[in-house]
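A.B. asks: Just to be clear, the model below is a prediction. Sequence and coordinates:
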Amino acid sequence: MKPKTLITTASLWLILSNCTPSTPPQSSDLGNTPSPIADARQRPSDSPTLWSDGFAQTNWREAWNIRSYGSWGLDEVEVIADPSGKFSRIMRVRYPEGSASPSVSRSQGVALGGTQFYADLGLPPRDALHLSYYVRFSDDFDFVKGGKLPGLFGGKSVSGGNIPDGTDGFSTRFMWRRQGDGEVYAYLPTSENYGTSIGRGAWQFQPGTWYHVEQEVVLNQPDQKDGQIRVWIDGKKVLDRDGLQFRTTDKLKIEGIFFSTFFGGGDPSWSTPKDVYADFAQFSVSPVQTE
């Protein structure tokens, strides 16, 4: 009779401790995981509206209180009934074939498309403001390399390569980029040569679809870099950026809407290859519920 083999608890532990696992443990990909957008301040859906316009008035320009300087392209703007039926009336802005930015139009002689104006809305300047509106690009819209969309502003050094010095201006226009990628295109004292791209690709536009875009700007304390920009697309927060510097003096404030939209861009390669348009609807501004 063969002797029985006895395996004690101690020997079993030694055997198991020397075994090599058949598959190595999986490494953590925390470094490649996008960090969630902070929700310290949610979309202020219950904030009172300071101003709004759905283009119901015959002379909509009066409601916007457009400033006397810096306007162009108003002949490319038309207020019409909304063909989609989502809104009663909308603003349609046309971009003719070959059109580009004002600088390209001046230097290259190409068509000037889109429009631009400054509107203070009849409101006093503020340190924080929430902008809301709807935009839709025509079904055949080609985004090419990019173009501008309305945002907020203060002062006069807000575009065209005029970098503000902290006392004379800032702006926070939206942009569309290639394939409809969205971003905030801000003119800040920290910008170099042209505007600063913030959050490029955090959302994407598609032709023929209405988008509800919202932008919240909180100016920094003059001696700190604690300014904030937040963006919602169709109610979803897609951008939350802190640590920004808009100004170095508390005399510089948010003055209103910088309605600026065109293809470009600093050369003809940004031009639209065909006649297209964008529709805008239901603009409003609200106070920011600061903590």
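C.D. replies: Happy to help now that I have it.
A.B. asks: from here on, contacts and neighbour counts on C-alpha atoms
C.D. replies: Will do.
A.B. asks: and the closest residue to Gln57 other than its chain neighbours, helix, strand or coil?
C.D. replies: Once flanking residues are discounted, Gln57 sits nearest to Ala63: 7.9 Å by C-alpha to C-alpha, 6 or more residues apart in numbering. Three-state call for Ala63 (DSSP: H, G, I helix; E, B strand; the rest coil): helix.
A.B. asks: burial of Ala63, as a residue count?
C.D. replies: 17 (other C-alpha atoms under 10 Å).
A.B. asks: who's in contact with it?
C.D. replies: Residues in contact with Ala63 (C-alpha atoms under 8 Å, 6 or more residues apart in numbering) are 53, 57, 121.
A.B. asks: how far away is it from Tyr118?
C.D. replies: 13 Å (C-alpha to C-alpha, to the nearest Å).
A.B. asks: take the one below as the second:
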Amino acid sequence: MNKRWVALAILLLLVVFVWQPWSSKSSPDAEIETFDSASFSSQGQAIVDHSFTHLAPDEGVENSTALRVDYEGYERGSRRVVVSPRITPALEYELSFWVRFCEGFDFVRGGKLHGLGPAKPVAGGNAITPEGWSARLMFRRDGGLQTYVYHQGMAGRYGDTQIAQDFVFVPGQYHYVEMQVALNEPSSESNGRVSVTVDGRHVIDHTGLRFRAEATEASQIQRLLFSTFHGGSSPQWAPRNEDGSYKTDCAYFDTIALTPSL
């Protein structure tokens, strides 16, 4: 009898050690940064360390701590807040966050919001590469929302876009944004997609995308593109006071979550 119990115990231990790594790999944990803790995720720390970001107690959803971003107007729009920390490589990811533009926010001609990219993202009008692409969001001149996607088959130099119909960001109000990115697999196929939901309503869907021409780890989703600023690259994109001088606008971000699907 004792031998049977010993054998059963050994069997259970084998199940635990064999099953656990498989379970971890097939159901990866989400990376979530709420900005409420005294310590941050590696992604959160990189964002908090930027010179134009600040922790803002009681300004988050349900009076939590949020991250405040300052948009300092200058001759190219507003100062760039661009942080691209590494995340676990995967073929699919969902990025979600809360955003509240401050009262009186001047959207001007529009600007950039966050997204996802590979090891070496392509953006800014640069030429596409076999392993390079990017999928970001943008705010529009009227407070609207659109995608900004660089992929192998894009029509122009500055990526492809889709506009969210019947939606605008309301300054002073939090909105919940979710963006799902799925890479093309295999790399020869055009079956990638980008899906965007705001406040629980599906607003944008890109399909038939060929993000990458080479199926390497470097081409997988592995960077959070925390990227927000006005622009464009000329004074016409800059937020201004009534007297025409450059001004500093702001927005609050809360609970940034990254959920991979390996």
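C.D. replies: Cool, got the structure. Predicted, not measured: the structure shown is a model, and the values here were computed from it.
A.B. asks: Of the contacts of Ala63 of structure 1, just the buried ones, ChimeraX syntax please.
C.D. replies: In ChimeraX syntax, the buried subset of the contacts of Ala63 of structure 1 is picked out as below (16 or more other C-alpha atoms under 10 Å):
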select :53,121
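A.B. asks: ok, the contacts of Ala63 of structure 1 vs Thr209 of structure 1, which is closest?
C.D. replies: Asp53 (20.7 Å; C-alpha to C-alpha).
A.B. asks: quick one, what contacts the corresponding residue of structure 2 for that closest one?
C.D. replies: Using TM-score structural alignment as the criterion, Asp53 of structure 1 maps onto Glu33 of structure 2. Contacts for Glu33 of structure 2 were tallied using C-alpha under 8 Å, 6+ apart; they are 40-41, 43-44, 254-257.
A.B. asks: Same question for Val218 of structure 1.
C.D. replies: Going by C-alpha under 8 Å, 6+ apart, the list of residues near Val218 of structure 1 reads 127-129, 227-229, 288.
A.B. asks: Can you tell me what Phe107 of structure 2 aligns to in structure 1?
C.D. replies: So, by TM-score structural alignment, Phe107 of structure 2 is matched to Phe143.
A.B. asks: Kindly report the same for His202 of structure 2.
C.D. replies: With TM-score structural alignment as the criterion, His202 of structure 2 matches Lys237.
A.B. asks: Name the nearest residue to that match, sequence neighbours excluded.
C.D. replies: In space, Lys237 of structure 1 is closest to Val231, 5.8 Å off (C-alpha to C-alpha, 6+ apart).
A.B. asks: Strands along the stretch 151-291 of structure 1, start to end?
C.D. replies: In the stretch 151-291 of structure 1, the strands defined using DSSP state E, counting those that start in this stretch lie at 151-155, 169-177, 182-187, 196-198, 211-218, 227-233, 236-244, 256-261, 276-286.
A.B. asks: gap between the closest residue to Asp234 of structure 1 other than its chain neighbours and Tyr134 of structure 1?
C.D. replies: Of all residues not flanking Asp234 of structure 1 in the chain, His212 sits nearest, at 4.7 Å (C-alpha to C-alpha, 6+ apart). Remark: distance between His212 of structure 1 and Tyr134 of structure 1 (C-alpha to C-alpha) = 4 Å.
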